[in-house]
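**Student:** Dropping a prediction and its sequence here:
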Amino acid sequence: MTESTASSADTPASDAPSPAVVAPSTATTTPPPTRRTGWAWLALLLALAGGGAWLWYSDHQRAERERAAEIEAAQRIEALASRIEGLRRDVRGHGQRLQQADATNRVLRDELLGMGQRAALLEDQVKKLADANRDGALALRMDEAELLLTLGEQRLRLAADLDGARRAYALAAGVLDGIDSPRALNLRQALAQERAALDALKDDPRRVALRRLDALATALPTADTLPRPQAPAANAPWWDRVLSRLVSVRRSDAPQALSSQDREAGEIAMQLELALARNAIERRDDTALRAALQRADAWLLRLWPASPQRQAARRELQALREIPLALEMPTLGSTLALLRAERGG
């Protein structure tokens, strides 16, 4: 486009009008500057709106994708947790099955061991039955001898019955004498030694102690057997003869019980200690016997003054404390043990 310009200002100013020269224009007219600026601002606003919309859309899409990723991750974690829990249940189930299998194996092993033991016992019984040296009569006599030896030993240990034990051992010797087997020779020899040791026992120490204790209880001094205080001599002063009938002079530190009540209680305690000693002898309890006799000796000193009867009773108590109560027979039961060893072999 071209623009027309006015005439130069170099021409002198005058009041006369000058003719204007107008050049013809061949181009289109341009819009005013304000309209062009408005279109630019509109384009800029549209561009900003589009960019903001695009940014919001992209941010929204990214948030949706992150939310979807979080949901998927949570689902995967939950699926993994459920799968792990399932694996744990499987592991626990396998552990329980292993424990059950182990218990079953132990039961089966115990049953197998029991079957093996029963088979071994059956094998031993078959061997014993197949033994040519073991016939019915011999086995019966050996059983009879074992029964008699057991009876004699138990009667001696439990009841201290020497006569009954001697009779049982004599019957066992008769049974062994009727056996012609060479194996009975050692049994007869051992039984002869045991019978000799049994005959050497004169009496049961427990019965001896009981008899001596009963004799001691019977021979204890009483008020009638105690020595009487000596009367004053005939040539003593008259006041001594008179006062001796009214006053009895004794030591203040004497251990004897003077009053009738004290003496009665002391005699009861003495009898109780003797009963405890008798019970200890029945049980063959040496410790309890010594303790009871020691207490009885103390009561003896308290109840009766010094006299020959008291000295004799104290000597008997000391002898009872030292007497043994157990049967000393080292060979007791040796024949029975040898018989069982022979039968087991």
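**Tutor:** Thanks, I have it.
**Student:** rest of the way, CA atoms for contacts and neighbours
**Tutor:** Noted.
**Student:** number of nearby residues for residue 214?
**Tutor:** 13 (other CA atoms under 10 Å).
**Student:** now swap in residue 243 and tell me
**Tutor:** Residues near residue 243, counting by other CA under 10 Å: 11.
**Student:** cool, residue 190 as well?
**Tutor:** 18.
**Student:** Could you count how many residues lie near residue 172?
**Tutor:** That count, for residue 172 with other CA under 10 Å as the rule, works out to 24.
**Student:** residues contacting it?
**Tutor:** Residues near residue 172 by CA atoms under 8 Å, 6 or more residues apart in numbering: 144, 145, 146, 148, 149.
**Student:** let's see it at 7 Å
**Tutor:** 145, 148, 149 (CA atoms under 7 Å, 6 or more residues apart in numbering).
**Student:** alright, now check it against this:
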Amino acid sequence: MPQESSQHPLHRVVVVVDENSNPFELSCAIEVFGLRRPELGRELYDFTLCSPEPRTLMRDGFFALSEVPGLEAAESADTLIVPNRPDTDVPRRPAVLDAVRRAHARGARLVGFCSGAFTLAEAGVLDGRRATAHWQWADAFRARFLLVRLEPDVLFVDDGDILTAAGSAAALDLGLHVVRRDHGAEAANSVSRRLVFAAHRDGGQRQFVERPMPDLPDESLAPVLAWAEQRLETPLTVSALAERARVSPATLHRRFRAQLGTTPLAWLNGQRLALACRLIERGESRLAVVARQSGLGTAANLRAVMRRGTGLSPLDYRRRFGPAA
């Protein structure tokens, strides 16, 4: 686990593990935030676990964790990932909820994976806020937490200092989103390559798709996606994608919805934004060049898309993630 430098302290990520916690989401947090990154030449986070008990049984007693730091480790967290578990109707420990409230009060970022949204809601920090949870528990969540603005059909929700992911795989999507927000697209892409996982799925995509595997091989979107990714700088349109796939635009739209849970235009814009971010991180300072090479057209459109997608202007993005940073 990386140690903090006195000159440049690493962002400290702490995961709370409680009785019956799900091991998969814990592993997602470790993979994204806890591993050393020699391929980047720098470490991204200082990472540790904590637990209210010296020995913690994981889900269904599969195994136990011991010698984990106590909840006092949560007091120094810059990002606190709260525990999630399948027994959503069982109240969380008061000590865990108190740790979540204290972290929120001092400005730490809070993250809930899957049923971790229940922990955040029980602590009262989600009242009036946007959040998501696994579709399986959406009705139960709404019934218990009337003040939370639940968005049940998305992968994850970024509500600023509180972020929630819908399910197991979406924990990786949200984790990579956090890395992208903290360290830029290049770092997130590096982490995703090491995970052998999709570099970017927008949080607004649906939690599940109607047909995870196409019935016929020739209905796969993979060929047209690969073709488009090599031509982002050209004036690609949905009609051009449909023509390449040899289907009508309406059929292409249905296939995107069924296989990716998004629309062709939203996918295309997301890819272009990611390319623009990478170009800026690699040192391209001319906005007109970034806009042209990413297919976003004009510097004005680049500014609008980047603000909408990252919350930063191109200049601010360069200051935060460019080579000089």
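**Tutor:** Yep, that arrived. A quick note: this is a predicted structure, and the numbers were derived from the prediction, not measured.
**Student:** Drop the TM-score for these two in here.
**Tutor:** With the length set by TM-score structural alignment, normalised by the length of the second structure, the two chains reach a TM-score of 0.22; 121 aligned residues with a CA RMSD of 6.4 Å.
**Student:** and which of the contacts of residue 172 of the first structure is nearest residue 271 of the first structure?
**Tutor:** The shortest approach to residue 271 of the first structure among the contacts of residue 172 of the first structure belongs to residue 149, at 40.8 Å (CA to CA).
**Student:** Kindly provide the distance from the closest one to residue 337 of the first structure.
**Tutor:** 10 Å (CA to CA, to the nearest Å).
**Student:** neighbour-wise, which of the two wins?
**Tutor:** Remark: of residue 149 of the first structure and residue 337, residue 149 carries more neighbours, 26 against 15, as counted by other CA under 10 Å.
**Student:** what helix or strand is the more buried one on?
**Tutor:** Assigned by DSSP states H and E, residue 149 of the first structure belongs to helix 136-158.
**Student:** from the chain's centre, how far out does that helix sit?
**Tutor:** 40 Å (CA atoms, centre = their mean, to the nearest Å).
**Student:** which helices and strands does it pack with?
**Tutor:** helix 162-177, helix 334-344 (3 or more CA pairs under 7 Å, 6 or more residues apart in numbering; DSSP states H and E).
**Student:** Please enumerate the helices of the stretch 1-150 of the first structure.
**Tutor:** 33-130, 136-158 (DSSP state H, counting those that start in this stretch).
**Student:** ok, and what's touching the last one?
**Tutor:** Looking back up the chat, that one is helix 136-158 of the first structure. 161, 162, 164, 165, 168, 169, 172, 175, 176, 333, 336.
**Student:** what about the closest residue to the second one other than its chain neighbours, how many neighbours?
**Tutor:** What that stands for is residue 162 of the first structure. Using CA to CA, 6 or more residues apart in numbering and skipping the chain neighbours, the partner closest in space to residue 162 of the first structure is residue 156 (6.1 Å). By other CA under 10 Å, the residues close to residue 156 of the first structure number 20.
**Student:** Check residue 104 of the second structure too.
**Tutor:** Neighbourhood size, residue 104 of the second structure [other CA under 10 Å]: 20.
**Student:** and the gap between it and residue 112 of the second structure?
**Tutor:** 13 Å.
**Student:** and if you look at residue 177 of the second structure?
**Tutor:** For residue 177 of the second structure relative to residue 112 of the second structure (CA to CA), the value is 13 Å.
**Student:** Which positions within stretch 209-216 of the first structure qualify as buried?
**Tutor:** For stretch 209-216 of the first structure, burial by neighbour count (16 or more other CA atoms under 10 Å) applies to 209, 210, 212, 213, 216.
**Student:** Which member of those residues is positioned nearest residue 341 of the first structure?
**Tutor:** In terms of CA to CA, no member of these lies closer to residue 341 of the first structure than residue 209, at 37.3 Å.
**Student:** contacting residues for the closest one?
**Tutor:** Residues near residue 209 of the first structure by CA under 7 Å, 6+ apart: residue 320.
**Student:** What strand or helix carries it?
**Tutor:** Applying DSSP H and E, one finds residue 209 of the first structure within helix 205-218.
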